[in-house]
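Engineer: I need the structure of the sequence given here:
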Amino acid sequence: MSKQENSTKINLIDLISNKTSFIFIKFEDFCSPSYPSEIGCARVQNDCIVATLHTFITPTNCTEMQSCIKSVQISQKTTGIPVPWSIEFQQCQPCVKYDQNLLQFGQLLIQFCTASSSVLKNGLGKDINVQIFSDFEQNNDYVFLVKMQKIETNIENKILSGMMGIKNKVVNVNDVLKKFFKLQLTFEHQYTNRKTNSCAFHKKFPNQSARLRKILHCALDLALYLAEKFVKQFYLVDEIQTKVIYQDDEIIIEW
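Structural biologist: Now for the predicted structure:
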């Protein structure tokens, strides 16, 4: 990391206050880090989780992806998401195409991070599923929180800054906890102790045995897992309130 990049990271952490909205974000990918396949976000504001966002992303160049079929098949086993050239993938209803509309999607993502609940209830676009758990006001002060230590090599940071045009907005969750409480969270059980199948797609994944449900890497599940652990530590909350008061039309998967 250059001195300038390190300074940017430190300054961003220093700017965080009790008015900052925390956006927990997780990408899944077909062939790390070139092909993002799924995005899940959880927005924390007013001391609680107020909204989530979930959608799929499809690459425009499937021929190029087929050249790295082994990597794609490995990621398919962990995410459960079909390969992009399959008929099943069309039922994921992806909202943006890789290398074509990711900059445009970046603007929709910023709107999710900053807009009020009343604005978000008007919808962000086709195939973007937004859930709202409580009413909240507009807030332009936000950061993305991820669990990786090296922000410059983190896949979320690479996709946000390199593909969506959202730069210098990613902070490690433990850096924030260290600043305020001298605490560090551990995430070794994030795949087994989280709530499973938060999104409509993974709820309907075939052969969903208890073992399979716990190893699937659902981007929304993981974003919510991080957000819930953070809220309990940062705000000293015992129970997370996640009663949905508004939801876009849910993406339904037929197998």
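
Engineer: Every contact and neighbour count from this point should use C-alpha atoms.
Structural biologist: OK.

Engineer: and residue 14, how many residues sit next to it?
Structural biologist: A count of nearby residues for residue 14, using other C-alpha atoms under 10 Å, gives 11.

Engineer: list the buried ones in the host helix or strand of residue 73?
Structural biologist: Assigned by DSSP states H and E, residue 73 belongs to helix 69-79. The neighbour-count check on helix 69-79 (16 or more other C-alpha atoms under 10 Å) flags 72, 73, 75, 76, 79 as buried.

Engineer: How many neighbouring residues does residue 5 have?
Structural biologist: Neighbours around residue 5, by other C-alpha under 10 Å: 13.

Engineer: same check, this time on the one 3 residues further on
Structural biologist: Residues near residue 8, counting by other C-alpha under 10 Å, number 14.

Engineer: Same check on the one 4 residues further on?
Structural biologist: Residues contacting residue 12 under the criterion other C-alpha under 10 Å number 15.

Engineer: now swap in residue 108 and tell me
Structural biologist: Counted with other C-alpha under 10 Å, the neighbours of residue 108 add up to 16.

Engineer: so how far is residue 96 from it?
Structural biologist: For residue 108, the distance to residue 96 (C-alpha to C-alpha, to the nearest Å) stands at 11 Å.

Engineer: now swap in residue 87 and tell me
Structural biologist: From residue 87 to residue 96 the distance is 17 Å (C-alpha to C-alpha).

Engineer: same check, this time on residue 230
Structural biologist: 30 Å.

Engineer: Second input sequence below; structure requested for side-by-side comparison:
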Amino acid sequence: MALSHEEVEEEEEDDDLDDGPLSPEDVLRFVETVGSVEPAKRKLLMKDTMGVPPEPYDWPNICPLPGSSRDRRLACDLYWHQAYQMNQVSETYVAMLAGDYLRLLSPKRGISMKFDCLVEVDIRTKASSGDSRGDKNLVDGCFDLIEGRSSFDVLSRIKMEGEHGALVFNLIIFRDSVEATIHMNFLEVPGDGFDIKMCGYTAIWKNLYAFIDDKECDCNSFVSSTGSFSQYFVAAVQMDDTLFIDFMEGSMPISFKADIHGSEEKEYYFRNSALVSVKVSWSTVLY
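Structural biologist: Modelled structure (predicted):
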């Protein structure tokens, strides 16, 4: 089969997009080419282009550290007990049926680590009948991420077994990265409100983040009035990279260059004339 000169050039550009780091201009050109398609198809195209694996790499199941549960901690004397203060248990309950998966929202803050990192998990259930005898600890304890035994820059899945359930983490550990906290303030909203979707992606390292997506995270996507959005989002972004925020309706995304500290605010106009101000704040413990 013979290819015209234009077709050869286009194929070479696609190969470059798949194999090497992208520039911000590459990302914007690709988004413009995709145009207005339904959000699910748009996300699949982004995943395919960025080489995001369809399923995370499975780590071996992990067990809580001995004596690390909230109930047994006082009965043990481990080296890290003196330097670590357990957080308070949240009193906000989420209703679910027996056997369901409970999708947890993205964290209210990220985890920064210079060397090793201790992760605390404490998830409990309360019986809907109000009888405390039906309350259970699903997963309660701590596990550690050891720098020398961790896989970097790879989408991974970790399963932590508990007494009455299990917790599954989908995570990536990045080197030399900073924490992006994303806040939204809606300045103009149609009278009857509207639903939104939002994802993020980076250019150089080709990372994809599902922020507001009914298939991958539980989040109230309906905006009924002006004001601050009820949830904010956290993403790890490598230094020297650019974070793009895309509302997945076919318009161009807004971009934020990673920084050690500080914040930047930009406005985005929806096609229904709604207006949102997006603020990205940068932070890290590495510098």
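
Engineer: Fetch the TM-score of the aligned pair.
Structural biologist: The TM-score (TM-score structural alignment, normalised by the length of the first structure) is 0.26; 118 aligned residues with a C-alpha RMSD of 6.3 Å.

Engineer: one step back: among the buried residues of helix 69-79 of the first structure, which one sits closest to residue 6 of the first structure?
Structural biologist: Comparing those against residue 6 of the first structure with C-alpha to C-alpha picks out residue 75 as the nearest, at 31.4 Å.

Engineer: Surely that closest one and residue 29 touch.
Structural biologist: Yes - counting by C-alpha atoms under 8 Å, residue 75 of the first structure touches residue 29, with 7.0 Å between them.

Engineer: picking up where we left off before, of residue 87 and residue 96 of the first structure, which one has the most company?
Structural biologist: Neighbour count, other C-alpha under 10 Å: between residue 87 of the first structure and residue 96, residue 96 has more, with 22 against 10.

Engineer: ok, for the more buried one, nearest residue in space, not its chain neighbours?
Structural biologist: Take residue 96 of the first structure and drop its neighbours on the chain: the residue closest to it by C-alpha to C-alpha, 6 or more residues apart in numbering is residue 57, 5.3 Å away.

Engineer: distance of that neighbour from residue 64 of the first structure?
Structural biologist: Residue 57 of the first structure is 16 Å from residue 64 of the first structure, by C-alpha to C-alpha.

Engineer: higher neighbour count, these two?
Structural biologist: residue 57 (23 against 10).

Engineer: just the strands in the stretch 1-150 of the first structure please.
Structural biologist: Assigned by DSSP state E, counting those that start in this stretch, the stretch 1-150 of the first structure shows strands spanning 21-29, 36-45, 48-59, 96-98, 129-132, 142-146.

Engineer: Output these as JSON lines; include the columns distance to residue 114 of the first structure.
Structural biologist: Putting the strands of the stretch 1-150 of the first structure into JSON lines (distance: least, C-alpha to C-alpha, whole Å) gives the following:
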{"stretch": "strand 21-29", "distance to residue 114 of the first structure": "8"}
{"stretch": "strand 36-45", "distance to residue 114 of the first structure": "9"}
{"stretch": "strand 48-59", "distance to residue 114 of the first structure": "11"}
{"stretch": "strand 96-98", "distance to residue 114 of the first structure": "21"}
{"stretch": "strand 129-132", "distance to residue 114 of the first structure": "13"}
{"stretch": "strand 142-146", "distance to residue 114 of the first structure": "7"}
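
Engineer: what's the closest of those strands to residue 247 of the first structure?
Structural biologist: Nearest to residue 247 of the first structure among the strands of the stretch 1-150 of the first structure is strand 129-132; the distance by C-alpha to C-alpha comes to 4.4 Å.

Engineer: So which elements touch that closest one?
Structural biologist: In terms of contacts (3 or more C-alpha pairs under 8 Å, 6 or more residues apart in numbering; DSSP states H and E), strand 129-132 of the first structure is packed against strand 48-59, strand 246-247.

Engineer: same thing but at 10 Å, please
Structural biologist: When contacts are defined as 3 or more C-alpha pairs under 10 Å, 6 or more residues apart in numbering; DSSP states H and E, strand 129-132 of the first structure packs onto strand 36-45, strand 48-59, helix 117-120, strand 246-247.

Engineer: And the last one, what does it pack against?
Structural biologist: Pointing back at strand 246-247 of the first structure there. Using 3+ C-alpha pairs under 10 Å, 6+ apart, the elements in contact with strand 246-247 of the first structure are strand 48-59, helix 117-120, strand 129-132.

Engineer: Kindly report the same for the third one.
Structural biologist: In this structure, helix 117-120 of the first structure packs against strand 48-59, helix 102-114, strand 129-132, strand 246-247, with contacts taken as 3+ C-alpha pairs under 10 Å, 6+ apart.

Engineer: so which of those comes closest to residue 143 of the first structure?
Structural biologist: The stretch from these with the least distance to residue 143 of the first structure (C-alpha to C-alpha) is helix 102-114; that distance is 8.5 Å.

Engineer: Just give me the neighbour total for residue 201 of the second structure.
Structural biologist: Applying other C-alpha under 10 Å, we find 24 residues neighbouring residue 201 of the second structure.

Engineer: gap between it and residue 169 of the second structure?
Structural biologist: From residue 201 of the second structure over to residue 169 of the second structure the distance is 20 Å, taken as C-alpha to C-alpha.

Engineer: Same check on residue 268 of the second structure?
Structural biologist: Residue 268 of the second structure is 32 Å from residue 169 of the second structure, by C-alpha to C-alpha.

Engineer: and those two? which has more neighbours close in?
Structural biologist: Neighbours per residue, other C-alpha under 10 Å: of residue 268 of the second structure and residue 169, the larger number sits with residue 268, 19 against 12.

Engineer: Now the more buried one: closest residue in space, sequence neighbours ignored.
Structural biologist: In space, and not counting its chain neighbours, residue 268 of the second structure is closest to residue 276: 5.4 Å by C-alpha to C-alpha, 6+ apart.

Engineer: One more: residue 278 of the second structure?
Structural biologist: Closest to residue 278 of the second structure by C-alpha to C-alpha, 6+ apart is residue 184, at 4.7 Å.

Engineer: Could you double-check that the one you found sits in contact with residue 264?
Structural biologist: No - judged on C-alpha atoms under 10 Å, residue 184 of the second structure makes no contact with residue 264 at a distance of 11.9 Å.

Engineer: Determine the residues that are contacts of both of the two.
Structural biologist: Residues touching both residue 184 of the second structure and residue 264 (C-alpha atoms under 10 Å, 6 or more residues apart in numbering): 278, 279, 280.

Engineer: Considering those residues, which is situated nearest to residue 45 of the second structure?
Structural biologist: residue 278 (24.4 Å).
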